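J.: okay, structure incoming, though there's no sequence with it:
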């Protein structure tokens, strides 16, 4: 995920309304060749040798960056919603399977009960009572034969009641199975729709990524610098505001383990919906970091924000989770010194970023009752772990890096 430049909210609303149209270039003010608009095929032939190239204005690059960031946000929102529903789908599938297994067992018990009741009835009809031979067959210990016979006599006397109870159990489980299947179908339909929504956003994102890919090296450098300037400015303002407090805190023992796990994942690619071990999305990284610290937390960023205890920013300690955007659609692991480890966006890798790399919503603490350790030293950060995330790179571009 990325930090939006100033004016992002207003620009995002404008750009969101242009989902199916081109991002139009403003009048030329800088010496960059203009790429085709993001959502339309190129309509202008390449400039002939010796003729002036069409120019790209800074406004065009700003619009392109805003469009790209808006779609990154929408794609992550759609993916997080789908991931949450997919988790519910898996749980509902497990419940449905359990009920169906119970129903199968109940039907087997009903069949066996009917067979046994019939056998007892036939034996009693033939001999008027349970024969000694029958007793021996039903008991490994002849000394217990009389006790078994007594049980069979009672079963024979209540065979109609027994079969009735078994049939009632089968009926109840049949109803539960039908209800479970209905719930499963509803969740599956929702997951299918959300997967379609996610894929639709990804298709739009792919179109903008192609426009970014058509930029020259100088244009890409300016676009990246524009994004980085927004991040640096936001970090400077956050630190100057005093919202992070002036006291450096230490993590809990589990928090330190979560940080160690996150550092071990540096350089692994961002992949939609991934939870490791070879790739991650944002909440896949944070949930796995805390799982490896012995604390299970919800899978998605929205659930982490909703379910975990909130903590004020001025009381942050390493190991806390920083949640971003009004919809809680991105999350990162705080490591101290105003830094986080995050899985940023498609084309990127797990990296160390300023805490203000995205608009901060708040923070949560997975282990609110755990005491802090006495001392803590921020792990050494590899030189390439803070490298800017490429803009417009397809989701698999980071693989192998």
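T.: Yes, it's here. Note that the coordinates shown come from a computational prediction; the quantities given were computed from them, not determined experimentally.

J.: going forward, measure contacts between C-alpha atoms and count neighbours the same way
T.: OK.

J.: show me where the stretch 251-400 of the chain has its strands.
T.: 310-311, 321-324, 330-336, 339-342, 351-354, 360-364 (DSSP state E, counting those that start in this stretch).

J.: okay, pairing it with this:
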């Protein structure tokens, strides 16, 4: 009986989510569910919508490349600092070893450097000589160990130099990658915004409605497969914290490369949600797909991440009842959406 009630509740909430997605300011529920009114400009406006959507998707792919390069640049910069500290420590170690070697050489000079036979002949006591010989052997071993350590430290410094050179090369390559991705992002967003700017106010409103209707059709088709009938996973405590964080960001704008607190891109939102929940995950949707454990849709639970499109260029946080919270694209805000409103590539779990 409890299961039936839960399913009914889930269905009701899913429908409410769909209504929320479709009902925009200035639009009635009836308008949202109505089929597009045939008019001479409708088809061309739909083409504009698809073109804008495609441009923003390409910008999303470039954003992922930019974010990955930026993350790698931070890692490489930290590594270079670490290597520099190792070099300084190595140089100080060499200076200390050289001082010790100099002290040993001076001590040997003061002893006259006599051969063991002469020392025995001049010694008043064979026992005294043997004690001295033992100390000499210990001193020789210490000197040998010191020279070996000196050679190892110098070898380490040579390796540090090679490592630093490799990190600098990688840093420069990532800088170029960042600049290339940034230019591509700016070009795609500018092209999309120029297309949108040419529309009249009524056309922009209609464009938003077309966008919502396309999402609704995709979500309805997804739900009609019965995909949610076996989805009963419960959120972990960490998953609940991630969902709470994402929910609190609803209404904040999408800005590419942003990780909060005032704005987010799609993976900036999901990575920060899980950071707040106590888990550090990869920064980009593509890396989240590559490195986090995958789970079947039937096994997903609130807090899991849903990766979208073949190129894994978008990600949303699953919140239950067939819905996600995500940062859609430039010009849109963090919002609740249907989990099936875009083509799903995979589901991944940050707290597996």
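T.: Perfect, I can see it now. Just so it is clear, the structure is predicted and the values come from calculations on it, not from any experiment.

J.: tell me which residues touch the equivalent of residue 345 of the second structure over in the first structure, please.
T.: Counting by TM-score structural alignment, residue 345 of the second structure lines up with residue 361 in the first structure. The neighbours of residue 361 of the first structure, taking C-alpha atoms under 8 Å, 6 or more residues apart in numbering as the test, are 322, 323, 324, 325, 326, 328.

J.: distance of residue 361 of the first structure from residue 313 of the first structure?
T.: 10 Å (C-alpha to C-alpha, to the nearest Å).

J.: which residue is nearest the centroid of the second structure?
T.: The centroid of the second structure falls nearest to residue 283 when counting by C-alpha atoms, centre = their mean (1.5 Å).

J.: what's the spacing between that one and residue 338 of the second structure?
T.: 23 Å.

J.: surely residue 325 of the first structure is in contact with residue 359?
T.: Yes. Contact criterion C-alpha atoms under 8 Å: residue 325 of the first structure and residue 359 qualify, at 5.5 Å.

J.: those two - which one has more neighbours?
T.: The neighbour comparison of residue 325 of the first structure against residue 359 (other C-alpha atoms under 10 Å) goes to residue 359, with 18 against 14.

J.: circling back to that earlier point, would you list the contacts of residue 361 of the first structure in CSV and tack on distance to residue 91 of the first structure?
T.: Below are the contacts of residue 361 of the first structure laid out as CSV (distance: C-alpha to C-alpha, whole Å):
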residue, distance to residue 91 of the first structure
322, 27
323, 26
324, 27
325, 28
326, 28
328, 23
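
J.: who wins for most neighbours among those residues?
T.: Tallying neighbours with other C-alpha under 10 Å puts residue 322 at the head of these, with 29 neighbours.

J.: and that residue, what pairs with it in the second structure?
T.: In the second structure, residue 322 of the first structure lands on residue 306 (TM-score structural alignment).

J.: just to revisit the earlier point, farthest pair in the contacts of residue 361 of the first structure?
T.: Comparing all pairs in those by C-alpha to C-alpha, the longest separation belongs to 322 and 326, at 12.5 Å.

J.: give the equivalent position in the second structure for residue 207 of the first structure.
T.: Using TM-score structural alignment, residue 207 of the first structure pairs with residue 191 in the second structure.

J.: contacts only, for that match.
T.: Residue 191 of the second structure neighbours (C-alpha under 8 Å, 6+ apart): residue 55.

J.: could you rerun that using 7 Å?
T.: Contacts for residue 191 of the second structure (C-alpha atoms under 7 Å, 6 or more residues apart in numbering) come out as none.

J.: then residue 98 of the first structure?
T.: Here residue 98 of the first structure is in contact with no residue (C-alpha under 7 Å, 6+ apart).

J.: map it across to the second structure for me.
T.: That one, residue 98 of the first structure, aligns with residue 82 by TM-score structural alignment.

J.: would you agree that match falls within a helix?
T.: Yes. Assessed by DSSP: H, G, I helix; E, B strand; the rest coil, residue 82 of the second structure belongs to a helix.

J.: distance of it from residue 69 of the second structure?
T.: Distance from residue 82 of the second structure to residue 69 of the second structure, by C-alpha to C-alpha: 20 Å.

J.: returning to what we had before: which one of the contacts of residue 361 of the first structure is nearest to residue 306 of the first structure?
T.: Among the contacts of residue 361 of the first structure, and counting by C-alpha to C-alpha, the member closest to residue 306 of the first structure is residue 328, at 8.9 Å.

J.: spatially nearest residue to the closest one (excluding sequence neighbours)?
T.: Distances taken as C-alpha to C-alpha, 6 or more residues apart in numbering put residue 302 closest to residue 328 of the first structure, at 5.1 Å, once the chain neighbours are dropped.

J.: correct me, but the one you found touches residue 329?
T.: Yes. With contact defined as C-alpha atoms under 7 Å, residue 302 of the first structure reaches residue 329; the gap is 6.2 Å.

J.: who has more neighbours, those two?
T.: Neighbour tally, residue 302 of the first structure and residue 329, criterion other C-alpha under 10 Å: the higher count belongs to residue 329, 26 against 21.
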